[in-house]
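1. Need coordinates for the following:
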Amino acid sequence: MWIHVVSAHPNFTLEAELRVLVERNPHWRFTIGDEPPADAGYQVLIASRPTRELLSASPRLTTVQLPFSGVPAVTREVMADFPHLELRSLHHNAGPTAELALGLVLAAARGIVPADTGMRSGDWTSRFVPPRPTMLLDGHGATVVGYGEIGRRVARGLAALGMRVRATRASVTSAYTDGDVEVRPADALTELLPDSRVLVLTVPASPATTGLIGEAELALLPVPATLVNVSRATVVDEKALYEKLRGGDLAAGLDVWWDEAIEPDAVHGVPASAYPFHELPNVVLSPHRGGAFSLPESAVLRAAHLEKALAEIASGK
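-> You can find the predicted model right below:
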């Protein structure tokens, strides 16, 4: 199997992963570059933002493999003109992202950051007057929006905390049970929100999910409640979320933002939002690190998942 790799990406390269793949799979042919190789005959293209030239250069191309989960809008647009090609994403970061999501749930729901800040100056107020809003999770309802690789892990974690967990998934048409989790169609979300003390967003960005959580949906949440977003910022209406949080009845843990630093050498002075979320004590701010680019294990995980994905493609799965 011939695999062509476009390795350039703002947040990572694939050099370490490719060394592993080449060493372990000498029967596969790898070529690398932003331009198609001469006499292109690759069957698989690994690229985050494939160009039309790369997609049309090889008559043998059957599959485009993204090196991460989620499809960039520019990739979705160009792939629409190549309906015969299979598009696959990678879920090596599902575990790290789910771990961060659960951490944000606990930090936001229990006011851990304000309590930590107070303790650093010798202030024990949070022991006797908890930061607002602080809430118990055990026995209460939780909803995970998006029941893919990340959502399933988050749902299991919330169930382990004693929560009654429901999830919505766009690809299902009727409810079913997966262990301790009740899975519903996506259009059941508004029915679930009034009983969702915790709402975790793990859906991919798409036209269908843009603005999915707006003023009306936020108004349906009980008091108090916690919202955690590890998907994409555009899933939530920016102004509506800020205004709801400013009211004090909602806590939030946010790992994704409407504006983000994308270059490792330009990380200062980048505003995350047009609104001052950083001034709100009931928000835990995280700089889009759920995908764990900086974790030592990241390259190992990506290599293992890429190898598995390529083996499936080679076997016709």
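2. Please make it C-alpha for all contacts and neighbour counts, starting now.
-> OK.
3. give me the element residue 228 is part of.
-> Per DSSP states H and E, residue 228 falls inside strand 225-229.
4. Run through who's touching that strand.
-> The contact list for strand 225-229, computed with Cα atoms under 8 Å, 6 or more residues apart in numbering, reads 101, 104-105, 108-109, 133, 135, 196-202, 249-256.
5. After it, which helix or strand is next? Please name it.
-> Next helix or strand after strand 225-229 toward the C-terminus (DSSP H and E): helix 238-246.
6. Buried residues, that next one. List them.
-> Buried residues in helix 238-246, counted by 16 or more other Cα atoms under 10 Å: 238, 240-242, 245-246.
7. The closest residue to residue 230 other than its chain neighbours: what's it in contact with?
-> Closest residue in space to residue 230, ignoring its immediate chain neighbours: residue 255 at 5.3 Å, by Cα to Cα, 6 or more residues apart in numbering. Counting by Cα under 8 Å, 6+ apart, residue 255 touches 228-230, 285-290.
8. this one as well, want them side by side:
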Amino acid sequence: MKGLAVGDLFIPKERMAELFGNEGVREFVTEILMVEFECKDRDDVRRKIRNMEANGPDSEPAPSDLKRFIGDADILAVHLCPVSRSILERANKLRVVCTARGGVDNIDMAALNERLIPVINTPHHNTNAVTEYVVGLMIAETRNIARSHFALRNGTWRERYPNTEFIPELSGSKIGILGFGQIGRAVAKKLKPFDVEILVYDPYVNKETVQESGYRSVDLGTLLRESDIVSLHVRLTDSTRGMIGEEELRTMKPSSYIINTARAGLIDLNALVRALKENWISGAAIDVYEEEPAPLHHPLFTLDNVTVTNHRAGDTRNAYWNAPVLMGKQLAMLLRGQKPRFVVNPEVLE
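-> Predicted structure coming up:
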């Protein structure tokens, strides 16, 4: 079997090719081909991804070497590179596609489904990166780290902050985890050494599972009323869009904080801005926006009781470079005739 690794700005092709050296994979792969998907810089990456999200993988040109090599490849491994129908029409031997991302906006899933070709993805590649960042935002917002830094850089030794009279420590706090999926569980685990009480709301996870992990399973209202910090880890769907609105924010304690590294649409922006201006809650830390890059006049950017960052939570070298290893474990299962845990289109394996 031949493996084709396509690298890019974040995962060099040599690193991507390490997928084929994983135990359980290298026994099957006799030749490795490598291609680079050229991106000038991060701005170029963002433009290309946004274009493919809006217009599909055919909207971005694939590397010429990919067109040349794809006909011989049994396994294709990509990260950002477009995998369009026109490319797949050349892939006469292709048996599986592996992507170092959770999403598949750069891959023509319809074309692969027609040919019953499975797609292995890695939605867990940045779990640790995000969880570390969430804890960092909790501390940065509650302890005024960003505000103090900004003041000093601008020549001010600042002594008073929006929460000066009640600056908290994490120790002894109640942390509400809204969504107990992979990242929500990892955040809860990461917080254990801080001696906090974890409250969990997730209607799709049974109470016993939460309790066995050492946490309290509660309804949404209880979580909002009792938590000192609420952290969102929920998928954005029609049912979750705007799930934190005026009613929910008014339910929270005036001394509480809300953290969002998940999706912007989970929180009603207008309600959040009002909550921060009128001190329904003490503060917020926000890493995601409905429009990205966010406009410079974004209403959150003028408020003193919010820490804002530009979608950085999952952005570490480890998150990118570990993805080929994670993909390799899933691919090894497939090659041994087992069903991988992370397959975008599991129905093609039935």
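9. about what we covered before: in the second structure, point out the residues matching the strand holding residue 228 of the first structure.
-> Per TM-score structural alignment, the counterpart of strand 225-229 of the first structure in the second structure is residues 256-260.
10. coming back round to it: buried only: go through the contacts of residue 255 of the first structure for me.
-> Buried among these (16+ other Cα under 10 Å): 228-230, 285, 288, 290.
11. against the first structure, where does stretch 181-197 of the second structure fall?
-> Aligning stretch 181-197 of the second structure against the first structure (TM-score structural alignment) gives residues 148-164.
12. ok, the most centrally placed residue in the second structure to residue 132 of the second structure distance?
-> Nearest residue to the geometric centre of the second structure (Cα atoms, centre = their mean): residue 314, 5.6 Å. Separation of residue 314 of the second structure from residue 132 of the second structure (Cα to Cα, to the nearest Å) stands at 9 Å.
13. which residues of the second structure fall in strands?
-> With DSSP state E, the ranges of strands along the second structure come out as 2-7, 31-36, 75-78, 96-99, 119-120, 174-178, 197-201, 216-217, 229-232, 257-260, 283-286, 306-308.
14. Relative to residue 157 of the second structure, which of those is closest?
-> Closest approach to residue 157 of the second structure among those is made by strand 306-308 (18.8 Å; Cα to Cα).
15. what's the matching range in the first structure for that closest one?
-> Mapped onto the first structure using TM-score structural alignment, strand 306-308 of the second structure spans residues 283-285.
16. swap in stretch 127-141 of the second structure?
-> The alignment places stretch 127-141 of the second structure over residues 94-108 of the first structure (TM-score structural alignment).
17. Now tell me what touches that stretch from outside.
-> By Cα under 8 Å, 6+ apart, the list of residues contacting stretch 94-108 of the first structure from outside reads 112-113, 134, 149-151, 153-154, 157-158, 198, 200, 226-230, 251-254, 282-284, 289-292.
18. Quick one: average offset of that stretch versus the second structure, please.
-> For stretch 94-108 of the first structure, the mean deviation from the second structure after alignment is 0.8 Å (mean Cα distance after the TM-score superposition for the first structure).
19. Mind listing what's buried along that stretch?
-> Under the neighbour-count criterion of 16+ other Cα under 10 Å, stretch 94-108 of the first structure has 94-102, 104-108 buried.
20. and if you look at stretch 31-50 of the first structure?
-> Buried, per 16+ other Cα under 10 Å, within stretch 31-50 of the first structure: 36, 40-50.
21. Give me the contacts around it.
-> For stretch 31-50 of the first structure, the external contacting residues (Cα under 8 Å, 6+ apart) are 1-9, 53-55, 57-68, 72, 74-75, 78.
22. Generate a ChimeraX selection restricted to the buried subset of the residues you listed.
-> Typed into ChimeraX, the line below selects the buried ones among these, using 16+ other Cα under 10 Å:
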select :2,3,4,5,6,7,54,55,57,58,61,62,63,64,65,66,67,68,75
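23. Contacts only, for residue 130 of the first structure.
-> Contacts were defined as Cα under 8 Å, 6+ apart; by that measure residue 130 of the first structure touches residue 111.
24. what are the ranges of the helices in the stretch 201-317 of the first structure?
-> Remark: helices assigned in the stretch 201-317 of the first structure by DSSP state H, counting those that start in this stretch are 215-220, 238-246, 298-314.
25. which other helices and strands contact the first one?
-> Using 3 or more Cα pairs under 8 Å, 6 or more residues apart in numbering; DSSP states H and E as the contact definition, the elements that helix 215-220 of the first structure packs against are helix 238-246.
26. ok, the residue nearest to the centre of the second structure touching residue 124?
-> No - here residue 314 of the second structure does not reach residue 124: they are 10.3 Å apart, not a contact under Cα atoms under 8 Å.
27. wouldn't residue 21 of the first structure be in contact with residue 300 here?
-> No - contact criterion Cα under 8 Å: residue 21 of the first structure and residue 300 do not qualify, at 10.7 Å.
28. the more surrounded of these two?
-> Ranked by neighbour count (other Cα atoms under 10 Å), residue 21 of the first structure and residue 300 place residue 21 first, with 18 against 15.
29. what residue of the first structure is the furthest out?
-> Most distant from the centre of the first structure: residue 39, at 37.3 Å, with distances by Cα atoms, centre = their mean.
30. Run the angle between the lengthiest helix in the second structure and strand 174-178 for me.
-> As assigned by DSSP state H, the longest helix anywhere in the second structure is helix 127-142. Using axes from the mean of the first three to the mean of the last three Cα atoms, to 10 degrees, the direction of helix 127-142 of the second structure lies 130 degrees away from that of strand 174-178.
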